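*Asks:* my questions are about this predicted structure, shown below with the sequence.
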Amino acid sequence: MPAFMNLRDIGLFLHSARTDARIERLRPTIGSAAALEAIYAADSDPWSAASARYRYQHRKYEVLISLLPPRRFARALDLGCGLGLLSRHLASRTDNVVGIDVAPSAVARARVLHADQQNLLFEAQDLLSLPSAFDGSFDLVVVADVLYYLSPLDDALLKALAMRIAALLAPDGMCMLANHYFFRLDPESRRSRRIHDAFSWSPGFVLQSEHRRPFFLTTLLQRAGGMPAAASPERRPA
């Protein structure tokens, strides 16, 4: 068992799996965005990310921050911020952090939890329809454990998302991509591998580094110079 886990963290994984299963049951009838809102409306912490009972998620956020290059960022965007826990960690390395989530209930909760943090701003936004005002305005974009909640997550959508996210970055900006990664051949790990490969191979990015930790995969990417213009990802039925 990894040093930053304990036996209680097994309960965290089981609880998270039950939440994901509820989303899968809801998604066919109401769509991905509405399913996530329903989950947050029913449970203030649906993945137990803020629970003091578990140490894994907190330690994971610390590791993610440690993987960033040794510089201070001016403006960061946390896509799919949920309760804003990773956003708060980013705030220690960033002058201003914007956390967005498609679930208004998550955003409302994040605002309450982090009201004391002056350089944090939370907004309800859909990453499939981000405003053009965001373009080129961030020197760090973090996409952690969110893209696999989009459906259908096919290659065309992944390629469009990679280009759209690259367009959010300033010329010297960086993207941090993090996803669950367990045993390489299990379905969840294969899906994470597809996501990271799509971003790493995108003409909008230059791969900087890749890191495997128990139980997640992290990729750091730099915005490519002379990047072609990106169109917004096409919205399709969830």
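*Replies:* Arrived safely, thanks for sending.

*Asks:* can we go C-alpha only for contacts and neighbour counts from here?
*Replies:* Will do.

*Asks:* doesn't residue 197 make contact with residue 159?
*Replies:* No - with contact defined as C-alpha atoms under 8 Å, residue 159 does not reach residue 197; the gap is 9.8 Å.

*Asks:* and those two? Which one has more around it.
*Replies:* The residue with the greater number of neighbours, taking residue 159 and residue 197 and applying other C-alpha atoms under 10 Å, is residue 159; the counts read 19 against 15.

*Asks:* so where does that one fall, helix or strand?
*Replies:* Using DSSP states H and E, the secondary-structure element containing residue 159 is helix 155-167.

*Asks:* before we go on, here's another structure to hold up against the first:
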Amino acid sequence: MSETHSDEPHGAGLGQKLNWLRAGVLGANDGIVSVASLVVGVAGATTDNSALLVAGVAGLVGGAISMALGEYVSVSSQRDTERALIEKERDELRTMPAEELDELTELYRQRGLSEDTARQVAVELTEHDALAAHLEVELGIDQDDLVNPWHAAISSAIAFTIGALLPLLAILLPPVEWRVPVTFVAVLIALAATGTISARIGGASPVRASLRLVVGGALALVATWLIGTLLGSTGVV
């Protein structure tokens, strides 16, 4: 009896899901680190709530817009490249179908099929949908599942905002003497969580991914706090 594994990623839409998941995790991580570094740096220089609030909100808004714009431009470039490759393949199929059939046969032969079997598979797939067959085998592209720049941009902006709210609240809500320690702890826990999520999406080691983010985030927080403390003690701010 065959068994269906419903938790395995199959079918159309996988590329889109991975696209916005990737953008979301990266956006949350950037929101946590950048805004936490900003407010911790300001907290090292001053205890004024207004200064912390202005710095945190400015970092949140500016960062969210920047992340969204960056993702939109990056993913748009990727989609434009994919569309260009699709048009090129479509033109080749129209102008030299025999050569393309031979190419598809050879690609399947390189995957371990015998010459006769590879030829039969290539012929049958060409008769069914030649363009889809060539895009999948040659380029790894699904023309019905191209990346969407708007999905990536919106996901990244929302995730950045959510991630940025954590250090902003952590620095504003506790008593003055607990602000920096609470923010450190909250940020490092959040970074460990996003590292685990990103590792599971990419099939990597959660421990290694989390450790990289935690160490990097801790270094950023320490550096900005020291700079803020130094500037505050010298009377620059």
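*Replies:* Received it, and whenever you're ready, just let me know what you need. On a predicted model such as this, the values are computed, not experimentally measured, just so you know.

*Asks:* so what number do they get for TM-score?
*Replies:* TM-score for the superposed chains, counting by TM-score structural alignment, normalised by the length of structure 2: 0.22, backed by 82 aligned residues with a C-alpha RMSD of 5.6 Å.

*Asks:* looking at structure 1, which helix is longest?
*Replies:* Across structure 1, the helix with the greatest residue count (assigned by DSSP state H) is helix 9-30.

*Asks:* which strands and helices sit next to the following helix or strand past it?
*Replies:* If you walk from helix 9-30 of structure 1 toward the C-terminus, the next helix or strand you reach (DSSP H and E) is helix 32-42. In this structure, helix 32-42 of structure 1 makes packing contacts with helix 9-30, helix 104-113, judged by 3 or more C-alpha pairs under 8 Å, 6 or more residues apart in numbering; DSSP states H and E.

*Asks:* first vs last residue of stretch 197-213 of structure 2, how far apart are they?
*Replies:* Between the opening and closing residues of stretch 197-213 of structure 2 we find a distance of 12 Å, counting by C-alpha to C-alpha, to the nearest Å.

*Asks:* which parts of it are buried?
*Replies:* Buried residues in stretch 197-213 of structure 2, counted by 16 or more other C-alpha atoms under 10 Å: 197, 198, 199, 206, 209, 210, 211, 213.

*Asks:* wait, the fourth one sits on residue 193?
*Replies:* No - here residue 206 of structure 2 does not reach residue 193: they are 9.2 Å apart, not a contact under C-alpha under 8 Å.

*Asks:* what about the residue located most distally from the centre of structure 2, distance to residue 108 of structure 2?
*Replies:* In structure 2, the residue that sits farthest from the middle, by C-alpha atoms, centre = their mean, is residue 116; the gap is 42.3 Å. Relative to residue 108 of structure 2, residue 116 of structure 2 is positioned 10 Å away (criterion: C-alpha to C-alpha).

*Asks:* next one: residue 183 of structure 2
*Replies:* Counting by C-alpha to C-alpha, the gap from residue 183 of structure 2 to residue 108 of structure 2 is 55 Å.

*Asks:* same for the longest strand along structure 1, what does it pack against?
*Replies:* Longest strand in structure 1 by number of residues, with DSSP state E as the criterion: strand 169-181. Using 3+ C-alpha pairs under 8 Å, 6+ apart as the contact criterion, the neighbours of strand 169-181 of structure 1 among helices and strands are strand 138-144, helix 187-200, strand 215-223.

*Asks:* got the contact list for the first one?
*Replies:* Taking contacts as C-alpha atoms under 8 Å, 6 or more residues apart in numbering, the residues outside strand 138-144 of structure 1 that touch it are 73-80, 165, 168-179.

*Asks:* report the angle between it and strand 169-181.
*Replies:* 10 degrees (axes from the mean of the first three to the mean of the last three C-alpha atoms, to 10 degrees).

*Asks:* and what of the second one?
*Replies:* Between helix 187-200 of structure 1 and strand 169-181, the angle comes out at 160 degrees (the same axes, to 10 degrees).

*Asks:* which element follows helix 187-200 of structure 1 toward the C-terminus?
*Replies:* Once the chain leaves helix 187-200 of structure 1, the next helix or strand it forms, by DSSP H and E, is strand 205-213.

*Asks:* enumerate the positions of that next one that are buried.
*Replies:* Applying 16+ other C-alpha under 10 Å to strand 205-213 of structure 1 flags 205, 206, 207, 210 as buried.

*Asks:* could I get those residues as a markdown table with distance to residue 58 of structure 1?
*Replies:* Formatted as a markdown table, the entries for the buried residues of strand 205-213 of structure 1 read as follows, by distance: C-alpha to C-alpha, whole Å:
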| residue | distance to residue 58 of structure 1 |
| --- | --- |
| 205 | 28 |
| 206 | 29 |
| 207 | 26 |
| 210 | 21 |
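
*Asks:* show me the two of those residues that sit farthest apart.
*Replies:* 205 and 210 (13.5 Å; C-alpha to C-alpha).

*Asks:* residues contacting the strand or helix carrying the residue farthest from the centre of structure 2, please?
*Replies:* Assessed by DSSP H and E, residue 116 of structure 2 sits inside helix 115-134. The contact list for helix 115-134 of structure 2, computed with C-alpha under 8 Å, 6+ apart, reads 89, 90, 93, 101, 102, 104, 105, 106, 108, 109, 142, 143.

*Asks:* alright, calling it a day.
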